[in-house]
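Colleague: the sequence and its predicted three-dimensional model are supplied below.
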Amino acid sequence: MLSEDELALLDAIRETGSLSRAAARLGKAPSTVSHAARQLESRFDALLFDRRRYRLQLTPAGLLLAEEAGRLMQDMARMTQRVRQIASGWEDRLWIVIDEIIDFDLLMPVIRTFDTLQSGVKLRLTNEVLGGTWEALRDARADLIIGATNEPPAIPGLRWFDLGAMEWVFAVSPRHPLAAAKGPLKRENISAHRGVVVADTSRVTSGRAYGLVGGQASLAVPNMRAKILAQRDGLGVGWLPKRQVASLLKRGDLVEKDTVDPREPNKLYVAWRGDHEGRALQWWVEQLRQPRLARRLVQGLDLFA
């Protein structure tokens, strides 16, 4: 391993092309720099500096040494920073799984604020749906989950709180047969038509499908935006987040229908494992407890405004 002084010497000679200018840059006497250069060559038993030309240059061996040593020093600096980071209570990485129902745009300001802490913690944010969100926490594929639905399952060390309740509307395309139906829709009216659902990402179960009635055919799509588009184009029917389709309903691109069996608002949860609470996780939990942010996450964005 090269010392920081030796690395600085190699870099200064490469940049200035002169022992005297390298010495001035390093704040040392030219004789001191010249002696250090000869010692470095003796140490590696290789010609590292080409002194035959007017401009002093690193030989191919010297250039390789400078590049490799520079990488090693960067690795050492990163390792030192990570050790100090962990020692001060910050995690090396925080893995956040967001249920697909949550709009990522609303979390971007939180990420920017977290960046100002300069904690060194690497963030990883991924999506899951329904059962897959809880599974990610249970299977250690997440340190924190945001927007999980249904009651919290049995997970060792589980800690959680609810963000609030998301409201839904039953909506169909104005061209769909149900758009002209009179009165509140009954189960048999709905089951006669294909329902659109966001596919559950559970790895160990067949998954859940919200809003379907017994025997109803279904079309599973990858996310809520796709579900909204599919229903707007008459590919099926189903429940949609009220806020996210407000503009489509206002313009008449979707038609809200009353149902005999209304859907209750869904509680959305934030959850984590209490046995691994580093400073980054604690910071995120504190932010998500703020009523204003929680309310915005639950309401969501009007996706088609």
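Modeller: Nice, I can see it.
Colleague: drop to CA atoms for contacts and neighbour counts, all remaining ones
Modeller: OK.
Colleague: give me the number of residues near Ile101?
Modeller: 24 (other C-alpha atoms under 10 Å).
Colleague: dump the residue contacts of it.
Modeller: Val129, Gly147, Asn223, Met224 (C-alpha atoms under 8 Å, 6 or more residues apart in numbering).
Colleague: mind giving me the packing neighbours of the longest helix anywhere in the chain?
Modeller: In the chain, with assignment by DSSP state H, the single longest helix is helix 60-87. In terms of contacts (3 or more C-alpha pairs under 8 Å, 6 or more residues apart in numbering; DSSP states H and E), helix 60-87 is packed against helix 4-16.
Colleague: give me every residue that touches the residue lying closest to Leu219 once chain neighbours are set aside.
Modeller: In space, Leu219 comes closest to Val196 once its chain neighbours are excluded; the distance is 4.8 Å by C-alpha to C-alpha, 6 or more residues apart in numbering. For Val196, the contacting residues are Ser218, Leu219, Ala220, Val221, Lys227, Ala230, Gln231, Leu235, Gly236, Val237, Gly238, by C-alpha under 8 Å, 6+ apart.
Colleague: can you select the buried ones among the residues you listed for me in PyMOL?
Modeller: What follows is the PyMOL syntax for the buried subset of the contacts of Val196, where burial is set by 16 or more other C-alpha atoms under 10 Å:
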select buried, resi 218+221+227+230+231+235+236+237+238
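Colleague: next, the one to line up against it:
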Amino acid sequence: MLDTETMRTFIKVVESNSFSKAAKLLYKTPAAISYRIKSLEADLNTQLFERTTRTVTLTLAGQHLYEQCSQWLLWLSTMPEELQQIRDGVERKINITINNLLYDVEAVTDLLTFLTEKFPFTTFNINRQVYMGVWDSLLHGECHLAIGATGTESLDTMINILPLGEVSWVFVAAKHHPITQIDGALSNDILRKYPAINVEDTSVHMNKRVAWLLPSQSEIIVPNINTKLACHLKGLGIGFLPKSICQSYLESGELIACKVVNERKPSPLSLAWKKSHMGKVMNEIVNLFKFHHPIANNFLKNIDKRR
């Protein structure tokens, strides 16, 4: 009913809006084209075209068949190469999680451009997570590789780890914020008077971590690190920011670094990936980071102390 010749004939009629034009393009007679389409409609018991004396247009059923046939023919044309890649150990799908602290639009775009050119038949899915949400996606989700898993030790024997370095933190407030006028290290009693600005941990199955929040202190929760920075600049609250992100604002005076009683220690981050899904694509990504390729380094802009 739907052999490749019939599908190609059907598509050519759709794209030329004419039986006669399709016949010329396929080196067939108009009668042969018309007969094949009528036979297809009879087999399907469905009208595919609205016919006039000059043109033909698709019915809703015809439009649906056209979309499906186009996909089928495309798949048939690429299927031999897809099978060869699978045979050669190239994964069909790779899910990548990126820590919110390392997420960079240009870095993601460059990575996808590199990977899709080298592995055109692999599907890539990238998402962003916060804190333990990165590990959660690896251990309980469908993530195959994570850029920026917290810590330098694996939480599971089936996960490999490659340390990337550390993110350093600075306690900041907007230049016009009241605490910038106080000399010396700021006590917790002073700090808890003002809201803490935090990005919420996205973990679902594991215990969430809170970046910095004192008992009885109010909190403003935002979706990502860029929004957190913007809130600090507006003076909406206080808290820690990665040194690399706020450095230019500290130099311009828009943000002021404050001394606090309990400083935040640097956060070590790692590349982490599942051993069970290690194919050519995963190996390529790991090597980008292992051998400090510029594409990998683009993700490490917020890491001050690299491995």
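Modeller: Sure, I can see it. Nothing here was measured: the structure is a model prediction, and the numbers come from that model.
Colleague: TM-score of the superposed pair?
Modeller: Put the two chains on top of each other and the TM-score (TM-score structural alignment, normalised by the length of the first structure) is 0.78; 294 aligned residues with a C-alpha RMSD of 3.5 Å.
Colleague: hmm, back to that, can you add distance to Lys250 of the first structure and secondary structure and give the contacts of Val196 of the first structure back as CSV?
Modeller: Converted to CSV, those look like this (distance: C-alpha to C-alpha, whole Å; DSSP: H, G, I helix; E, B strand; the rest coil):
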residue, distance to Lys250 of the first structure, secondary structure
Ser218, 26, strand
Leu219, 25, strand
Ala220, 26, strand
Val221, 24, strand
Lys227, 18, helix
Ala230, 18, helix
Gln231, 15, helix
Leu235, 20, coil
Gly236, 20, coil
Val237, 18, strand
Gly238, 18, strand
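Colleague: from the contacts of Val196 of the first structure, which single one is nearest Leu10 of the first structure?
Modeller: Lowest distance from Leu10 of the first structure to those (C-alpha to C-alpha) belongs to Val221, with 57.4 Å.
Colleague: pretty sure that closest one sits against Asp200.
Modeller: No. Val221 of the first structure is beyond contact range of Asp200, at 9.4 Å (criterion: C-alpha atoms under 8 Å).
Colleague: what about stretch 41-50 of the first structure, start to end distance?
Modeller: 11 Å (C-alpha to C-alpha, to the nearest Å).
Colleague: what does that stretch rub up against?
Modeller: Ala37, Leu56, Gln57, Leu58, Thr59, Pro60, Ala61, Gly62, Leu63.
Colleague: narrow the contacts of Ile101 of the first structure to those in helices?
Modeller: Short answer: those in helices (DSSP H) are Met224.
Colleague: and the residue nearest to Leu219 of the first structure, what element?
Modeller: strand 195-198 (DSSP states H and E).
Colleague: mean deviation of that strand from the second structure?
Modeller: If you overlay the two and look at strand 195-198 of the first structure, the average distance to its match in the second structure is 1.9 Å (mean C-alpha distance after the TM-score superposition for the first structure).
Colleague: what range does that strand cover in the second structure?
Modeller: The alignment of strand 195-198 of the first structure onto the second structure (TM-score structural alignment) spans residues 196-199.
Colleague: now do the longest helix of the first structure against helix 4-16, angle only.
Modeller: 130 degrees (axes from the mean of the first three to the mean of the last three C-alpha atoms, to 10 degrees).
Colleague: quick check: buried residues in helix 60-87 of the first structure?
Modeller: Taking 16+ other C-alpha under 10 Å as the criterion, helix 60-87 of the first structure shows Gly62, Leu63, Leu65, Ala66, Ala69, Gly70, Met73, Arg82, Gln85, Ile86 as buried.
Colleague: skipping adjacent residues, who's closest to the fifth one in space?
Modeller: What sits nearest to Ala69 of the first structure in space, not counting adjacent residues and going by C-alpha to C-alpha, 6+ apart, is Leu2, at 6.5 Å.
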